[in-house]
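J.: structural data only, the sequence is not supplied:
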């Protein structure tokens, strides 16, 4: 008897459109948040949720820094609205697609939590650890939004392993190395010269030492990724295309990282490095999800 799999659940076109828009918005807000930090606009709005003690929006006296900071706050609203729309669109199918319903809730809840975290970051005068947490949380939301997109195009129901056990273990071990690389990268950036505001002085870790420590797991990650992609293509595993995409994104990320480290950390390159970290992580999420396939009936 021929084994079959259930067909993917079909949703409204609107859900596919807004799911993609939500993912793109999560990436864009990393770029706008990076712009705030790298232009020294972190305290462009000195208060939260208001911009000043007496105004919701920036005043003329606050100059361009106030506009940049407030624009990022507006982008947060866009991200939240899109996440809410996705949740509403998937609401009626929550019984049959609980996975999508849970992921949609995580994104919306994360966006709301991020708004509060941003406010606390302003209240504490851009504490380096809170700045690092704020960025890391945004990166995680990009990954969750990517997972939502992957599952959106797959059928409901149980899933089974689609790759050899050893290969799956290698991929999961690489996840840990990726997390360590990102953690040290975030610490390096948050303690680097771009403090987010001209009046903020970092007295934490030595960013120069952290940059070297950040590079070590990065090169290990590259070696593991080469192995993952090589094995996937040699054995024609379902992860092969996305492992190659992850490898490409990681290679560009390393190139930009080395470039910025040798050119005194120009803001544009640092911003690109921040966005690439999110896209690289999202690609890796797809690789992990491709380790399994819908269970055969």
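T.: Nice, I can see it. In this text, all values refer to a predicted model and were calculated from it rather than measured experimentally.

J.: can we go C-alpha only for contacts and neighbour counts from here?
T.: Will do.

J.: wait, what's in contact with the residue sitting nearest the centre point of the chain?
T.: The chain has residue 139 as the residue nearest its centroid, 2.3 Å off, counting by C-alpha atoms, centre = their mean. Remark: with contacts taken as C-alpha atoms under 8 Å, 6 or more residues apart in numbering, residue 139 is in contact with 30, 277, 278, 281.

J.: and with 7 Å instead?
T.: The contact partners of residue 139, taken as C-alpha atoms under 7 Å, 6 or more residues apart in numbering, are residue 278.

J.: host element of it?
T.: With secondary structure defined by DSSP states H and E, residue 139 is part of helix 128-152.

J.: now the helices: where do they sit in the chain?
T.: Shown for the chain, the helices assigned by DSSP state H span residues 13-38, 63-91, 98-123, 128-152, 165-190, 207-234, 240-261, 267-289.

J.: next one: the shortest one to chain centre, how far?
T.: This points to helix 240-261. 15 Å (C-alpha atoms, centre = their mean, to the nearest Å).

J.: quick one: buried residues of it?
T.: By neighbour count, and taking 16 or more other C-alpha atoms under 10 Å as the criterion, the buried residues in helix 240-261 are 240, 242-247, 249-251, 253-254, 256-257, 260.

J.: same check, this time on the third one
T.: Neighbour-count burial for helix 98-123, with 16+ other C-alpha under 10 Å as criterion, is recorded at 99-101, 103-104, 106-108, 110-112, 114-115, 117-122.

J.: now swap in the fifth one and tell me
T.: Neighbour counts over helix 165-190 (16+ other C-alpha under 10 Å) mark 167-168, 171, 174-175, 177-178, 180-182, 184-190 as buried.

J.: presented hereafter is structure B, for comparison with structure A:
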């Protein structure tokens, strides 16, 4: 039985992860350039054409480009599943995650279609982003497991550290949820005729900041605790803090400069990277016990 999967699985798993992050960036570009209805129908771009026509201009190109990215993400998900197939009995964890990613990509495409059909309903747009972010987390988890041997996972940290890490992840989840709701009330609707969610954007900016303050404080505490306890994944805790610092800088800049489109897009991608780093930190709280070692015990 192989201790770990081969390099090809890891390579395409990395490509799958990067493509999931990239599609968040391209999806953000669609909305932030007002190209949300650049292709007014789905799954075709227009009722008569699969691809954008010259009359549709740059908005059609941008929207269709994001749809093309969905195809790339799907192909990579299929390749990962095909490569992991022969390990499916020894590495059921990886096989299940690969299936989740492929199913998630299909669901992601369908949600994208519903987004177009509903004229960029802000709640559907927000749900579409959250679904994409969850796929980033799942592909990050796949990468963590792909570098581990087969065997049961055993917790290696004290309960206090685990509780602090889970509290940090809860603060992150709240920050993202309120960030999505705030965006749905803001000026970047994806199309001039698209509606907003009706909430007070200025008030939501403050509400969104509250869990982000808690997230930063908890992450600092987590960094300190990781060094005191010699946590094996402390470099990922430091990476989490570093991404948050950049995210805070971008957030302050966009709030003080009228939400420039580029900074909003960067904020979206950084949120996905923060969630991925948090996923790795949580998973690093356990380690694998190789099956051979377990059998001897």
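T.: Received it, and whenever you're ready, just let me know what you need. Bear in mind that the values here come from a model prediction, so they are computed numbers and not experimental data.

J.: please state their TM-score.
T.: Once superposed, the chains reach a TM-score of 0.96 (TM-score structural alignment, normalised by the length of structure 1), with 291 aligned residues with a C-alpha RMSD of 1.2 Å.

J.: about what we covered before: as a markdown table, the helices of structure 1 with distance to residue 196 of structure 1 would be great.
T.: Output for the helices of structure 1, formatted as a markdown table (distance: least, C-alpha to C-alpha, whole Å):
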| stretch | distance to residue 196 of structure 1 |
| --- | --- |
| helix 13-38 | 4 |
| helix 63-91 | 10 |
| helix 98-123 | 10 |
| helix 128-152 | 9 |
| helix 165-190 | 9 |
| helix 207-234 | 15 |
| helix 240-261 | 18 |
| helix 267-289 | 11 |
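
J.: pretty sure residue 9 of structure 1 contacts residue 151?
T.: No - with contact taken as C-alpha atoms under 7 Å, residue 9 of structure 1 and residue 151 are classed as non-touching, separated by 9.9 Å.

J.: who touches both of those two?
T.: When C-alpha under 7 Å, 6+ apart defines a contact, no residue borders residue 9 of structure 1 and residue 151 alike.

J.: looking at these two, which is more packed in?
T.: Neighbours around residue 9 of structure 1 and residue 151, counted as other C-alpha atoms under 10 Å, are more numerous at residue 151. The numbers are 18 against 14.

J.: that one -> structure 2?
T.: The pairwise alignment with structure 2 assigns residue 151 of structure 1 to residue 145, based on TM-score structural alignment.

J.: go on, residue 185 of structure 1?
T.: Counting by TM-score structural alignment, residue 185 of structure 1 corresponds to residue 179 in structure 2.

J.: swap in residue 108 of structure 1?
T.: Using TM-score structural alignment, the equivalent of residue 108 of structure 1 in structure 2 is residue 102.

J.: now swap in residue 291 of structure 1 and tell me
T.: Residue pairing (TM-score structural alignment): residue 291 of structure 1 is matched to residue 285 of structure 2.

J.: residues in contact with that match?
T.: By C-alpha under 7 Å, 6+ apart, the neighbours of residue 285 of structure 2 are 155, 156, 157.

J.: repeat the analysis, applying 10 Å as the threshold.
T.: The neighbourhood of residue 285 of structure 2, defined by C-alpha atoms under 10 Å, 6 or more residues apart in numbering, consists of 153-158, 161-162, 165, 231-234.

J.: again, but for residue 104 of structure 2
T.: Remark: with contacts taken as C-alpha under 10 Å, 6+ apart, residue 104 of structure 2 is in contact with 74, 77, 98, 110, 131, 132, 134, 135, 138.

J.: where's the alignment partner in structure 1 of the first one relative to residue 49 of structure 1, distance?
T.: In structure 1, the residue equivalent to residue 74 of structure 2 is residue 80, according to TM-score structural alignment. Between residue 80 of structure 1 and residue 49 of structure 1 the computed distance is 15 Å (C-alpha to C-alpha, to the nearest Å).

J.: show me which of those two is the more surrounded one.
T.: For residue 80 of structure 1 and residue 49, the more surrounded residue by other C-alpha under 10 Å is residue 80, and the numbers stand at 22 against 18.

J.: and for residue 123 of structure 2, the neighbour number?
T.: By other C-alpha under 10 Å, the residues close to residue 123 of structure 2 number 16.

J.: which residue lines up with it in structure 1?
T.: Counting by TM-score structural alignment, residue 123 of structure 2 corresponds to residue 129 in structure 1.

J.: next one: residue 240 of structure 2
T.: Under TM-score structural alignment, residue 240 of structure 2 pairs with residue 246 in structure 1.

J.: so for its match, what's the nearest residue that isn't a sequence neighbour?
T.: The shortest distance from residue 246 of structure 1 to any residue that is not its chain neighbour, by C-alpha to C-alpha, 6 or more residues apart in numbering, is 5.3 Å, and that residue is residue 283.

J.: residue 149 is in contact with that neighbour, correct?
T.: No - the pair residue 283 of structure 1 / residue 149 is not scored as a contact, 11.7 Å apart, by C-alpha atoms under 10 Å.

J.: what touches both of these two?
T.: The contact lists of residue 283 of structure 1 and residue 149 share residue 143, where a contact means C-alpha under 10 Å, 6+ apart.

J.: these two: who's more crowded?
T.: Here residue 283 of structure 1 and residue 149 are compared on neighbour count by other C-alpha under 10 Å; more neighbours surround residue 283, at 23 against 19.

J.: follow-up on the earlier one: how distant is the helix holding residue 139 of structure 1 from the center of its chain?
T.: With C-alpha atoms, centre = their mean, you get 4 Å for helix 128-152 of structure 1.

J.: picking up where we left off before, closest to residue 88 of structure 1 out of the buried residues of helix 240-261 of structure 1?
T.: Distance ranking of these against residue 88 of structure 1, using C-alpha to C-alpha, places residue 242 first at 29.8 Å.

J.: check the gap between that closest one and residue 10 of structure 1 for me.
T.: To residue 10 of structure 1, residue 242 of structure 1 is 23 Å away according to C-alpha to C-alpha.

J.: same thing with residue 63 of structure 1?
T.: Distance, residue 63 of structure 1 to residue 10 of structure 1, by C-alpha to C-alpha: 49 Å.

J.: what do you get for residue 142 of structure 1?
T.: Relative to residue 10 of structure 1, residue 142 of structure 1 is positioned 23 Å away (criterion: C-alpha to C-alpha).
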